[in-house]
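*Asks:* Turn this into a structure:
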Amino acid sequence: MKINGSQIVIECLVEQGVDTVFGYPGGNILNIYDALYKNSDRITHILTAHEQAAAHAADGYARTTGKVGVCMATSGPGATNLVTGIATAYMDSSPVVAITCNVATFLLGKDTFQEIDITGVTLPITKHNFIVKDVKDLARTIREAFLIAKSGRPGPVLVDIPKDVTAAVCDFEPLPNGDDGSAALVAENSNFNRVMTVAVPTDDEIRRAADIINKAERPIIYAGGGVKLSCAEKELLAFAEKAQIPVSESLMGRDVFPASHPLCTWMVGMHGTRASNMGITESDLVLALGSRFSDRVIGDPDKFASGATVFHIDIDPAEVNKNIKTDGCLVGDIKAILQRLLPLVEKRERKDWLSKIDAWKKEVPKSYSVVKADSVNPKFMLETVHKIAGDDAFVTTEVGQHQMWTAQFYPFMKERTFVTSGGLGTMGFGTGAAMGIQVGNPGRRVVHIAGDGSFRMNCNELCTIARYNLPIVIVLVNNGTLGNVRVWQKLFYESRFSHTTLDFGPDWKKLADAYGVGYVHAGNNDEFEAAFGEAFRAGRPFIVDTRVDIDEMILPMAIPGKPIDQQMME
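*Replies:* Sure, this is the predicted structure:
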């Protein structure tokens, strides 16, 4: 059948199982938006207040549904407004397809109004990107984009379509019902170098890895976001329990192992627990699963696990020996590798090693239990949110102190319930992500933990939350400062608080009222428990304005560049 490029986009999205897209219209993408209007019974469009939020929403949708997230924007500034969201998805390996529409092909390269080389701009922050200059290539390109986004180590792909291509007509051959075209694309391209081929370790390699694990007396697992991407949480639990190996987690891996499990030591690194940091420092084997040894985890690379064998399991060979020299590795899908390792790993008790771990778990800062009459204790705040929201709730954050407190104190019990910007550290990420998660998971609740500094960057999205009546509860951690930066200014810049104090509004209640969003204030622990309970039970968009002391710190804290066992506890 003959259809135009805009309808081809719709047909290809439907083939790929897309039911929702996030975006913002503009002149050069109008043809696609007209097609969305005509096909509103097949694809839902969520209009955000800003294109960046559309990218973050697609990202949050992808991280929690297991599907590829889709966002759309017009040319020029519309496309560039997606860039931060695309980069965030790239750093955290999230499968997103971004569709932009450029000026007509005959106007490219002429500094045309709202023209930009968005494929050039996004080249370093996408798995791959395309500009489609012939409508005959459009269907194949979109199908290829989805295959690339979700294959191997996931990541974002951008497809830029000039306006005249969206209007041009050509023959379109739909795929067989239920087929996304992946098999045909791979079959036609024996050298499909844009798709990461997943390696499969040999039986000998698996046996050697099992032998290394079985010989260790003080092993510890360092679990990263790759465990989540591989859906290997159940395999990790069975593996850790059989071999009795404690499990430390990166920020991106905070929800891959049940927080209440005796083997869980929670987060490792700059703001990691004493048990995780000392466990890695004193171990004789660090088994890294789907983690990239971020600088925020390893501190001084020469002192990180200096007495241990470091064994790395990851789907991406580029991560092996990138930040830390390893003593061995397995490259492949973590879920499949753990399934093969499990029968070969010996059942152990490790009483002495686990006793040490348990002793380190008891070493916590005194500030954890401090109760003040005029502010809310962060630990109490996060534990109260969990008590009321329960294990099924999704938790998103912005970036800053509140993010680290969430990672430190929230007892995540279920997989894929924690969504945050890890690699890029994007202030402004969480509100958009929360919207995408709530749209993609309408039967579950989303709690968004947002610092007042970050929330200033995206509070315009309250109009989106209100318009679609998304029952997101925003816990506004209001300490009147850019808290994380203030701490560094206090420690390393002799308390010169240069432009980090936020004592100039807005009035958050008036803002909530303006958008038709619920509001309640909490000035101490007792008020917070009542306020959050009221907001959560309301079942509609709500802000819980939570007063936290301006000088509250994130503790423990390892000094940047120092060994991670050298932690400030007070």
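
*Asks:* hey, let's count contacts and neighbours off CA atoms from now on
*Replies:* OK.

*Asks:* element containing residue 41, please.
*Replies:* Assessed by DSSP states H and E, residue 41 sits outside every helix and strand.

*Asks:* and it, how many residues sit next to it?
*Replies:* Using other Cα atoms under 10 Å, residue 41 has 9 neighbouring residues.

*Asks:* same check, this time on the one 4 residues further on
*Replies:* Applying other Cα under 10 Å, we find 18 residues neighbouring residue 45.

*Asks:* how would you label the closest residue to it other than its chain neighbours: helix, strand or coil?
*Replies:* Leaving aside its sequence neighbours, residue 45 sits nearest to residue 21 (Cα to Cα, 6 or more residues apart in numbering; 5.0 Å). Per DSSP: H, G, I helix; E, B strand; the rest coil, the secondary structure class of residue 21 is strand.

*Asks:* Now do the same contact list for residue 21.
*Replies:* When contacts are counted by Cα atoms under 8 Å, 6 or more residues apart in numbering, residue 21 is found next to 43-46, 58, 69-72.

*Asks:* ditto for residue 502
*Replies:* If you count contacts by Cα under 8 Å, 6+ apart, then residue 502 has 453, 480-482 around it.

*Asks:* Give the helix, strand or coil label for the closest residue to residue 161 other than its chain neighbours.
*Replies:* Excluding the flanking residues, the one nearest residue 161 by Cα to Cα, 6+ apart is residue 101, at 4.6 Å. Put simply, residue 101 is strand when judged by three-state DSSP.

*Asks:* how about this one, so we can line them up?
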Amino acid sequence: MEMTGAQVVVECLLEQGVDTVFGYPGGTILNIYDELYKYQDKITHYLTAHEQGAAHAADGYARSTGKVGVCLATSGPGATNLTTGIATAYMDSSPVVFICCNVGQKMLGKDAFQEVDITGISMPITKTNYLVRDVDKLADTVREAFGIARSGRPGPVLIDITKDVTAAKVDYEPIPQEKHSRTGALGKLIRRSSTSSLLRPEPDQKDIDILVDMIKESKKPMLICGGGVTRSRAHEEFREFARKVDAPVAITLMGGGAMDGADPLATGMIGMHGSQASNRGVDGCDLLIAVGCRFSDRVALKPDSFARNGKIVHIDIDRAEINKNVQTDHHIIGDAKIVLERLNEKVPQYDHSEWKEYVFSFPTETKYDLDENGVMTPKEILATIESMVPKDTVVSTDVGEHQMWAIQHFHFSYPGQLLTSGGYGTMGFGLGAALGAKAGNPEKTVIHITGDGSFRMNCNELATEEFYKLPVITFIFNNGVLGMVHQWQDLMYDKRYSQTILDRGPNFVKLAEAYGMKGARVTNIEELQTAITEALEEQKEGRGYLVDCAVATDEMVRPMVNGGTNITEFLLN
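*Replies:* Below is the predicted model:
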């Protein structure tokens, strides 16, 4: 049947099972928005306050549902406003398809109004991208983009379409998703790794057998649960593997929820702000098995001495990650879920009680002294929140001290429960991501944990929250400073607090009220409990809520290991 390019785009979204998109319109993408107007009964569009908010919302939707997120924007500043969100998704391997429209073909390269080379700009931060100048290739391009975004190591893909292509006519033949070519209709390569596969690569059985023998020889095994376990939804297989090996499990920032934080084998977070149990366990083990972990500089702070007393085994879907940061003794290339299934078939039950007793002799969480002035500690705040919200509550964070506190003290129990910017460290990620999660999981409670610095970044998305009745409960850890940077200045810059004091507005409770929501400023646990009770009641009515929590300015994230040192050289305990 004959359709315009804009119709083809929307029909292809329906082929992919898309029913939710986030975005912001503009001149070059108006043809697509005109078609979306006609498809309102099939696709829900959320208009955000800013394109960056739309990007984070699509990302949060993807992470929390396991589906591919979709984000739309116009050319020029609309497209470039997406780039922080694209990079965030790329660093954390989140599958999002970004669709932009550019000026007409005859105007390309002429510095036309709102023209930008978004494919050139986004090349390093996407798995692949496209500039569509031929309407005959449009449908296959969209299909392939979704295939690449969701398969192998997931990640963002960008499609830029010239405006005249969205208006041009073409014969369109619908193809159900299950009949799409596995290798991609256009044969596009994935830039992220020259050897990446569009499929889930099957592991080599010989590599599996080698690891089985290594486990047999080990007396002090340790596991790392990384983001790859989360992305693959391999949590059940990973937990079975951990129980069979009977090994303590350290959890990366992106692995939160893949291993239940309350599991008896969980030692807490690893790395710069990792627990003593995690860091000392990794340092003392004779065999370290890292699953879906890329050994970033916040985990392997000093690569040469990382797990220095043991052999390192790396399981990852992306061959490009192997030996990139840490030299391994053995590796297995494959999807975490498949690899763990194969291992569980081969690994017998072990008992490493003596080793576990040693590892768990160290703290798995930070202990806080009660403030003599009654100021709430981060652990008190998070323990109170966790005790009062439903167990399956989705938690979105921004970046900073509050982020580390949340990972340390909130016990995440399933993949997609924790939404955080781990690789890129994007302040302002949290609220948009929370809204995307709520759109994708309307039956769940969604909370947003942020700091007074991060919240200023994208607090304009309160307008989106209120208008669409996407009730999110925002908790601000308000210490009056840019906390993490302030902490570094305190410890390493002789207390020269250059531009980190936030002695200025707004009044966050009044800001929430300006957007039609209630809020409360709390200074003790009793006030916090009252606020949470009211917030949960407001949520039932489709209204969000903001809780401004007073935190001591000098409260720090502990433990802390300085960059470039061994993970047991704690600067703070």
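
*Asks:* ok, and the most crowded of the contacts of residue 21 of structure 1?
*Replies:* Neighbour max across the contacts of residue 21 of structure 1 (other Cα under 10 Å) = residue 58, 35 neighbours.

*Asks:* With structure 2 overlaid, report how far the helix or strand that one falls within is off on average.
*Replies:* Assigned by DSSP H and E, residue 58 of structure 1 falls within helix 51-65. Once fitted to structure 2, helix 51-65 of structure 1 is off its aligned match by 0.5 Å on average (mean Cα distance after the TM-score superposition for structure 1).

*Asks:* Which neighbouring elements make contact with that helix?
*Replies:* strand 20-24, strand 69-73, helix 83-91, strand 96-102, helix 429-440 (3 or more Cα pairs under 8 Å, 6 or more residues apart in numbering; DSSP states H and E).

*Asks:* looking at these, which is closest to residue 132 of structure 1?
*Replies:* With Cα to Cα as the criterion, residue 132 of structure 1 lies closest to strand 96-102 of the helices and strands packed on helix 51-65 of structure 1, at 9.7 Å.

*Asks:* buried ones in the closest one?
*Replies:* By 16 or more other Cα atoms under 10 Å, the buried positions in strand 96-102 of structure 1 come out as 96-102.

*Asks:* Against structure 2, what's the mean shift for the helix or strand following that strand, could you check?
*Replies:* Where DSSP H and E defines the elements, the next helix or strand beyond strand 96-102 of structure 1 is helix 118-122. Helix 118-122 of structure 1: mean distance to aligned residues in structure 2 after superposition is 0.2 Å, counting by mean Cα distance after the TM-score superposition for structure 1.

*Asks:* Just after helix 118-122 of structure 1, pick out the following helix or strand.
*Replies:* strand 128-131.

*Asks:* To what extent does that next one diverge from structure 2 after superposition?
*Replies:* So strand 128-131 of structure 1 averages 0.3 Å relative to structure 2 (mean Cα distance after the TM-score superposition for structure 1).

*Asks:* start and end residues in structure 2 for that strand, please.
*Replies:* Strand 128-131 of structure 1 corresponds to residues 128-131 of structure 2 when matched by TM-score structural alignment.

*Asks:* And the matching stretch, how far out from the chain middle?
*Replies:* Remark: stretch 128-131 of structure 2 is offset 23 Å from the chain centroid, using Cα atoms, centre = their mean, to the nearest Å.

*Asks:* how much space between the residue nearest to residue 161 of structure 1 and residue 127 of structure 1?
*Replies:* From residue 101 of structure 1 across to residue 127 of structure 1, the span is 19 Å (Cα to Cα, to the nearest Å).
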